[in-house]
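# Next one to model:
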Amino acid sequence: MELILYQRDTCHLCDLALAVLAEARTPEFTSVFIDDDDALEARYGLRVPVFRAADRELELDWPFDADAVRAFLDMG
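Model prediction:
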């Protein structure tokens, strides 16, 4: 499963999301910072943090908790 967390460099919500992902014992994921990418900024700018299962084209928008992350990972 290819997991991605879209985030910003200075984003307190992104820091909270990282803590939730740790609490949920999320498998390895990639952090992608959208700050310097116009296409990602247009897609995710107001939505970050966004947790994405790229291989299933599913996204989980903030706010989410550990239970929501575990349910998201079990989907599909």
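
# hey, let's count contacts and neighbours off CA atoms from now on
Noted.

# so how far is L16 from the nearest residue to A24 once chain neighbours are set aside?
Leaving aside its chain neighbours, A24 sits nearest to A66 (4.6 Å; criterion: Cα to Cα, 6 or more residues apart in numbering). Applying Cα to Cα, to the nearest Å, the value for A66 to L16 is 11 Å.

# hang on, the earlier thing: contacts only, for the residue nearest to A24.
A66 makes contacts with V20, L21, E23, A24, as judged by Cα atoms under 8 Å, 6 or more residues apart in numbering.

# One more, please, to line up against the first structure:
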Amino acid sequence: MNDKTQKIFFYTTFGCHLCEKVEAMLTEISHQYKEQFHYQIIPFDIIDDDKIFERYRYSIPVLKKENEEEELNWPYDYEQLRLWLNLN
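This next block holds a predicted model:
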């Protein structure tokens, strides 16, 4: 991980098929844009924290950049995810 790497929290839970879809999109994007993809994806199971569970239980999968308020809440597609990650 270098100085340009930004953490992204990936709010998910076990058995979430939409979360698996987003995980596949992130993998594809990280390969397609490998020179620009400076993100560390940190999965967080919402079941592990009551406050986070209440906040995200109906909106996962959610991505949130560290130190930023902006979130990407489901539903979103590959193109919306790419734009949110500032990849071109």
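
# now what about the TM-score between them?
Once superposed, chain against chain, the TM-score is 0.85 (TM-score structural alignment, normalised by the length of structure 1); 75 aligned residues with a Cα RMSD of 1.7 Å.

# Restricted to helices, list the contacts of A66 of structure 1.
Members of the contacts of A66 of structure 1 lying in helices (criterion: DSSP state H): V20, L21, E23.

# Please, which helix or strand holds the most centrally placed residue in structure 2?
Compute the mean C-alpha point of structure 2, and by Cα atoms, centre = their mean the closest residue is L63, 3.2 Å away. L63 of structure 2 belongs to strand 62-65 when assigned by DSSP states H and E.

# In structure 1, which residue range corresponds to that strand?
Per TM-score structural alignment, the counterpart of strand 62-65 of structure 2 in structure 1 is residues 50-53.

# mean shift of that stretch relative to structure 2?
Its matched residues in structure 2 lie on average 0.7 Å from stretch 50-53 of structure 1 after superposition (mean Cα distance after the TM-score superposition for structure 1).

# related to what we said a few turns ago, show me the contact partners of the helix or strand following the strand holding L63 of structure 2.
Using DSSP H and E, the helix or strand that follows strand 62-65 of structure 2 towards the C-terminus is strand 71-73. With contact meaning Cα under 8 Å, 6+ apart, strand 71-73 of structure 2 is reached by S59, I60, P61, V62, L63, K64, K65, L81, W84.

# Quick one: buried ones out of these?
Buried subset of these (neighbour count, 16 or more other Cα atoms under 10 Å): I60, P61, V62, L63, K64, K65, L81.

# My guess is the second one contacts F10. True?
In this case it means P61 of structure 2. Yes - with contact defined as Cα atoms under 8 Å, P61 of structure 2 and F10 form a contacting pair (7.1 Å).

# corresponding residue for I46 of structure 2 in structure 1?
In structure 1, I46 of structure 2 lands on I34 (TM-score structural alignment).

# and the gap between D61 of structure 1 and L13 of structure 1?
11 Å.

# Any buried residues in stretch 14-27 of structure 2, and which?
In stretch 14-27 of structure 2, counting by 16+ other Cα under 10 Å, buried: C19, V22, E23, M25, L26.
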